[in-house]
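Peer 1: heads up, no residue letters with this:
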């Protein structure tokens, strides 16, 4: 049986063949019929009518006019009066509230963690001695070992690598969590910037040594870690090599490394060393040099 004979009578087969020919496509009769049916259906039931689009869309030539069409038959737009709320634009209440939710505090938290890692790293690399009681062997010894054997950190387990930093970060994270669980929504909103700052700062502080360990790991890293390193979201491996050029006097920030270049250009660390050496007579990295020069 010819498929065209099954079509509704109001469809003209000549029209169908003309539509197919206009597309420069050779169609069988059934395909041409299906094409015409789908075209008629879409034309009869559009997703949005032209009038609906005009009434509910922002005018491209005047996006902040806050105007709307008066009626479906009147295509001339009229603006809201001064007592009405704008439909869109910078004066819209929702737009204002959403804009106020943005806060640079979170980014400042990450930058603070990066600077903190640099400050601690610089102080431990540059000053003090392993012979100092308590802090010498417990705190300064790993920094001296790291410059002589940089890959030693890759042989440490998670607890040995991150335990100290987590002890600093966990109480702050616990306080932030407690506030979110006990405060009212209004209080949480009022203190959101400082909460975001403390949260991200603590997270990055907690993960600093793990990030540092990854910067010395050249095999078997997960793809997501490589992605973060390659996009300099965390400390990249190639970037950290600069610090491990003797005498280890620059690029101390080891969380993200974002601050290393600007601090170096400002001569921040060398300036601090000159001030301390002038005031107290201490020579920078004297203990580090002593351990690096041991031959027996």
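Peer 2: Yes, it's here. Note that the structure is a prediction, hence the values are computed from the model and not measured. Numbers count the residues shown, from 1 in each chain.

Peer 1: make it CA atoms for all contacts and neighbour counts henceforth
Peer 2: Fine.

Peer 1: what's around the residue lying closest to residue 143 once chain neighbours are set aside, how many residues?
Peer 2: Once flanking residues are discounted, residue 143 sits nearest to residue 125: 6.2 Å by CA to CA, 6 or more residues apart in numbering. When neighbours are defined as other CA atoms under 10 Å, residue 125 has 25 of them.

Peer 1: Which positions within stretch 241-254 qualify as buried?
Peer 2: 243, 244, 248, 249, 250, 251, 252, 253, 254 (16 or more other CA atoms under 10 Å).

Peer 1: ok, so of those, who is nearest residue 213?
Peer 2: The closest of those to residue 213 turns out to be residue 254 (CA to CA; 9.7 Å).

Peer 1: one more structure, for comparison:
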């Protein structure tokens, strides 16, 4: 059968629920503080920095996605099962992602985002520097927090109407844009928050150049376990599973 994402325990669900509530509350409070402060920086500068934070979040989503898709093995301690395996499973069985619950989809990102937002509340709001930094963090976190949810919507053939409108406006990742990533060898359009960075990064071959640099420096080969994963889990392999050796080593 096709692989599936691992189910999460009730304890982890509770932790992720707390993280989501904390991240959402901290983000709302940061925006409220910024909105209620007497702006020392030009409003257009605040908006520009917030937009820059959103672009940065999209770029970071691409870097993380590229690392998880390209390097390492799911047998690696700690990171393999929790971080790498879901990405490898997703390429072979994209529909499994559509069955994931809200907490499972969004909890991990919330646990990483909440501490950033907590630190952002230490920024002073009385000067232009603090306000601009707060705007950048708010733009970054408002974009990175729902990244996996946006990713899930990009796989839905009929997302909610308001989501489809945001996709058509180019404010979040669209289904056609993301489907380009799901063509083997899954080596394009890595950015999955808004997708804004993808055209430029593809034009300059950013990730391919980065892969060549990593291989040159380390000797590691990108996507080295893709073929073995594909042989076991692609539909044709499921219909005709590869022979497994018996106890004497005979296939």
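Peer 2: Great, that's in hand. Fair warning: this is a prediction, and the values are worked out from it, not measured in the lab.

Peer 1: circling back to that earlier point, please report how far the residue nearest to residue 143 of structure 1 lies from residue 104 of structure 1.
Peer 2: Remark: distance between residue 125 of structure 1 and residue 104 of structure 1 (CA to CA, to the nearest Å) = 31 Å.

Peer 1: What is the aligned counterpart of the residue nearest to residue 143 of structure 1 in structure 2?
Peer 2: Following TM-score structural alignment, the counterpart assigned to residue 125 of structure 1 within structure 2 is residue 69.

Peer 1: Helices along the stretch 151-251 of structure 2, start to end?
Peer 2: Assigned by DSSP state H, counting those that start in this stretch, the stretch 151-251 of structure 2 shows helices spanning 161-169, 175-179, 198-203, 206-218, 226-233, 235-239.

Peer 1: right, and the ones you listed - which one's nearest residue 56 of structure 2?
Peer 2: Closest among those, once you apply CA to CA, is helix 198-203, at 12.2 Å.

Peer 1: residues in structure 1 aligned with the closest one?
Peer 2: Going by TM-score structural alignment: helix 198-203 of structure 2 matches residues 260-265.

Peer 1: in the matching stretch, what's buried?
Peer 2: Quick answer for stretch 260-265 of structure 1 (16+ other CA under 10 Å): 260, 263.

Peer 1: what's the average per-residue distance for it once overlaid on structure 2?
Peer 2: Mean deviation of stretch 260-265 of structure 1 relative to structure 2 after superposition (mean CA distance after the TM-score superposition for structure 1): 0.7 Å.

Peer 1: before we move on, the earlier item: relative to residue 284 of structure 1, how far out is the residue nearest to residue 143 of structure 1?
Peer 2: Distance from residue 125 of structure 1 to residue 284 of structure 1, by CA to CA: 9 Å.

Peer 1: and if you look at residue 245 of structure 1?
Peer 2: From residue 245 of structure 1 to residue 284 of structure 1 the distance is 16 Å (CA to CA).

Peer 1: What segments of the stretch 51-200 of structure 1 are helices?
Peer 2: Under DSSP H, counting those that start in this stretch, the stretch 51-200 of structure 1 gives helices at 93-101, 105-126, 135, 141-148, 158-182, 185-190, 192-215.

Peer 1: closest to residue 271 of structure 1 out of these?
Peer 2: helix 105-126 (12.3 Å).

Peer 1: Any idea how far apart the tips of stretch 93-104 of structure 2 sit?
Peer 2: 17 Å.
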